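> just coords:
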C-alpha cells in the first residue's frame, strides 16, 4: 500500500485506492459479507485505519438496494391531553432495545407510531416504508395483530419480525414470551401468600397475550382445586383507565377479592388508584399485581409486584433477527424463519401480602 493521505475527509474511493481493491470489495468488507479472503480484508481494514475513514451511513443507504434503516412500528392513539395515554412505557422500552441493536449493527432506527383507530393505517404504514426506503419492520403487539397487515407486507416484499403477535405459527417471524407460564407463576405466588379470592383483569379482547395470561391464572386455580368466581374476572383494555374502572368494580363488590392480578402494569396502577379512592389499603386489605415491570410498577406506591417481561432484550433480538432477514451475510448465526420465546421473571415488591384473617 502507498502512504499518501488525502487532506480532505476520506471516501470509500480513497480506501479502495489505498488498499488496491475495488470499491465493491471495500463495501463487502465493511458490511462483513462472506467471500472476501482474509488477506484482502486485512488490507481494507488497514486502509480504513490509516485514512481514519468513517462510512457515511446516509450515502450507503442511498446506494443500497436494501436500506440500512429499520422501522419500529407500534400502536398509538392520538388523544387529548386529559385522555388515557397507556402503553407509552411499553413502546419506549422497546425503542431502547431496538436502538441499541441498530447501533451495534450499523443500522438506523425510525420509530413509527400508528394510529390504531385510523381506517387506513395499513396503507399509511406501507406507504411510509416504501417512500422512506425502510429496509424492514419490527412490529410490536397489538399492532401486529391488525387483520391484513402482514399480508400487505408480504405482498410488497417488506421483511418484518413481530413482537408478541397472536400468530406464533411457522410463517410469522416473531419474538415472544411464555405468557401462560408467567401468569400461572404470578397466580401461584398470590396463592402462596394465602389468597383464595383472586380477581383478574383481562387485556384487549381477541388478543393471544390477554387470553394466555388468563389461561395461566386459570391453570393455577385448577392446580390448587380453587374455583374461579366469574364476578372476579373483568374485561380491561390494557389501559390505566380500564384498570381503574375494573378495580373500582371489583373492590365495590359485596364480597371483593383479597388480591387482584391485572394483565399489565398500566391496569394494575389503575387498580391502585381505585383502591386509594375507595380507602382500601394496599396490601393490608387487597394485594395488587401487574405484568411487564415498566417504570410505573417501580414508581407506584406501594411498588408493584409484577412479571418482568424482557422487553429491551426482545426488541434487541427482533432487530437482529430482522437484519438477518434483510442481509443474511451480516448475522449468519441466525436461523430463519424467526421463532424466539423468552422466559419471564417474577418481581416481588410491597403491593402483595397475606390476606387479612377472617
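Good, I have the coordinates. Worth saying up front: this structure is predicted, and the values here are computed from it rather than measured. Residues are numbered from 1 along each chain as shown.
> make it CA atoms for all contacts and neighbour counts henceforth
Will do.
> just the strands in this structure please.
Per DSSP state E, the chain has strands spanning 69-76, 108-115, 136-140, 160-163, 174-177, 198-202, 233-235, 259-262, 287-289, 306-308, 339-342, 345-347. These are given in chain order.
> now those as CSV including mean neighbour count?
Output for the strands of the chain, formatted as CSV (neighbours: other C-alpha atoms under 10 Å):
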stretch, mean neighbour count
strand 69-76, 23
strand 108-115, 18
strand 136-140, 26
strand 160-163, 29
strand 174-177, 25
strand 198-202, 27
strand 233-235, 18
strand 259-262, 30
strand 287-289, 30
strand 306-308, 25
strand 339-342, 16
strand 345-347, 17
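> got TSV for those strands, with distance to residue 218 too?
Output for the strands of the chain, formatted as TSV (distance: least, C-alpha to C-alpha, whole Å):
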stretch	distance to residue 218
strand 69-76	29
strand 108-115	33
strand 136-140	26
strand 160-163	24
strand 174-177	18
strand 198-202	10
strand 233-235	11
strand 259-262	12
strand 287-289	16
strand 306-308	17
strand 339-342	21
strand 345-347	18
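> want to compare, so here's the second one:
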C-alpha cells in the first residue's frame, strides 16, 4: 500500500512527500501505548508520512515505534519514512531553534528530519512546551531571525526541508521578503467547512505546498468539534456514494491538490482513511461542497491578548477568519 499513496515534490527538491500523513496529536498531550500500536499498524498498512511536534509529546513514542518497525521489517530503512516535526513557540527565538531541533532529533532517534515547521507565528517566553499557556508569556516573534535559524537547520542537513504552520498570506509574504530559502510547506487547518481558497491560491503561486491538518474537523481534541462529520451536504454525498462522511471529506481535501494529515488511533478508522484514493467526487458533488458555509474551527484565541503582539483573532490571522 505504501507505494500506492501519491507523493509531491517540495520546492526544496530534496525528496518527495507522501500526500497522506498520520498525525500524532492527542489532547491532553501525552504519549501512550495506544499511540505506539496505532503508528506501528499504520506503517504496516503502508503509511510512510508521520507528523509530530515538540508540543505533542509524541516524538519519543514515534521514534521508538520507528525502531520497532525496522526490527519487524515493516520498513527497510529510515529513508522509507517522511517525518515532520515542529518548533514550539517557547523555542521560537533565534538562539534556541538549533537546540530545539537537536532535542527533537534525539527524541526521534533520527539523524535528520524530512520537514521542520514553525508551529505558530508567535513566540513565548523560553521554557517547556505547554498548551494552553499563560498569555503573559506571549512575545512578538522575530520572524526574520527565527527563519534565518531555520535556514541554518536545513543548510546543516538536520532537516531536508523547512516550512511554517498556521501562517496567513501576509505573514508568508513578510517572511518571503527576507528569506533566502522559501518555506516548502504551510500546514494549516483545512476541510470542507474551512476551505482556505485564498491561502491555497497564494501559496500555489509562491511554490509553497499546503498541507491540511484536521481534514475531519478535529472532533474531540482541544478545539475541535463535529461540524464536519455532522455536515448535511457531506452526509448526503456519502450516503449516495456508499462512503463515510470522513472518506468524502478526505477525498475533497485531496482533490484540492494538498496533502492531508489524519489522526486516528482506531485501527478500523486508520484502514478506512486509506480508502479515499480509489474514487473521485463528481463535478456536481465538488460544486455542492464549494457552497458550504465556511466556519473556522480553530480561532487561536490563546494567542490573542490586549497586552500581547496580537490584539484580536483578525490580527493573528490577518483577516483570514
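That came through fine. Keep in mind the model is a prediction, meaning the values are calculated, not measured.
> Can you give me the TM-score here?
Overlay of the two chains. TM-score (TM-score structural alignment, normalised by the length of the second structure): 0.30; 172 aligned residues with a C-alpha RMSD of 6.9 Å.
> thinking again about what came up before, out of the strands of the first structure, flag the one nearest residue 152 of the first structure.
Closest approach to residue 152 of the first structure among the strands of the first structure is made by strand 160-163 (11.3 Å; C-alpha to C-alpha).
> which strands and helices sit next to the closest one?
Taking 3 or more C-alpha pairs under 8 Å, 6 or more residues apart in numbering; DSSP states H and E as contact, the helices and strands that strand 160-163 of the first structure lies on are strand 136-140, strand 174-177, helix 311-326.
> Serialize these to a markdown table and add fields for distance to residue 208 of the first structure.
Compiled in a markdown table, these are given as follows (distance: least, C-alpha to C-alpha, whole Å):
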| stretch | distance to residue 208 of the first structure |
| --- | --- |
| strand 136-140 | 13 |
| strand 174-177 | 11 |
| helix 311-326 | 17 |
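> between those, which gets nearest to residue 90 of the first structure?
Among those, if distance is taken as C-alpha to C-alpha, the winner is helix 311-326, at 7.8 Å.
> I'd like to know how far the residue nearest to residue 234 of the first structure when sequence neighbours are not counted sits from residue 266 of the first structure.
Nearest residue to residue 234 of the first structure, sequence neighbours excluded (C-alpha to C-alpha, 6 or more residues apart in numbering): residue 201, at 4.8 Å. Separation of residue 201 of the first structure from residue 266 of the first structure (C-alpha to C-alpha, to the nearest Å): 11 Å.
> quick one, what contacts residue 100 of the first structure?
residue 316 (C-alpha atoms under 8 Å, 6 or more residues apart in numbering).
> if we can go back for a sec, what sits in contact with each of residue 201 and residue 266 of the first structure?
residue 243.
> quick one: the helices in the stretch 201-350 of the first structure?
In the stretch 201-350 of the first structure, the segments counted as helices under DSSP state H, counting those that start in this stretch are 208-223, 240-251, 265-278, 295-299, 311-326.
> I'd guessed residue 189 of the second structure sits against residue 213; true?
Yes. Using C-alpha atoms under 8 Å, residue 189 of the second structure is in contact with residue 213, at 4.9 Å.
> Next, residue 188 of the second structure: secondary structure please.
strand (DSSP: H, G, I helix; E, B strand; the rest coil).
> what's the neighbour count on it?
23 (other C-alpha atoms under 10 Å).
> Does it touch residue 200 like I think?
No. Counting by C-alpha under 8 Å, residue 200 is not a contact partner of residue 188 of the second structure; they are 10.0 Å apart.
> Hmm, residue 100 of the second structure is touching residue 87, no?
Yes. Counting by C-alpha under 8 Å, residue 100 of the second structure does reach residue 87; the two are 7.0 Å apart.
> With neighbour numbers in mind, choose between these two.
Taking neighbours as other C-alpha under 10 Å, residue 100 of the second structure and residue 87 compare with residue 87 leading, 26 against 18.
> any shared contact partners between residue 188 and residue 200 of the second structure?
Common neighbours of residue 188 of the second structure and residue 200, using C-alpha under 8 Å, 6+ apart, are residue 210.
> Around residue 212 of the second structure, count how many other residues there are.
Residue 212 of the second structure: 27 surrounding residues under other C-alpha under 10 Å.
> what's the helix or strand for it?
Using DSSP states H and E, residue 212 of the second structure sits in strand 209-213.
> What sits closest to residue 200 of the second structure if chain neighbours are left out?
Leaving aside its chain neighbours, residue 200 of the second structure sits nearest to residue 210 (6.6 Å; criterion: C-alpha to C-alpha, 6+ apart).
> Then residue 243 of the first structure?
residue 267 (3.8 Å).
> didn't the one you found look like it was pressed against residue 248?
No. Look at residue 267 of the first structure against residue 248 with C-alpha under 8 Å: they stay out of range, at 11.6 Å.
> Appreciated, that's everything.
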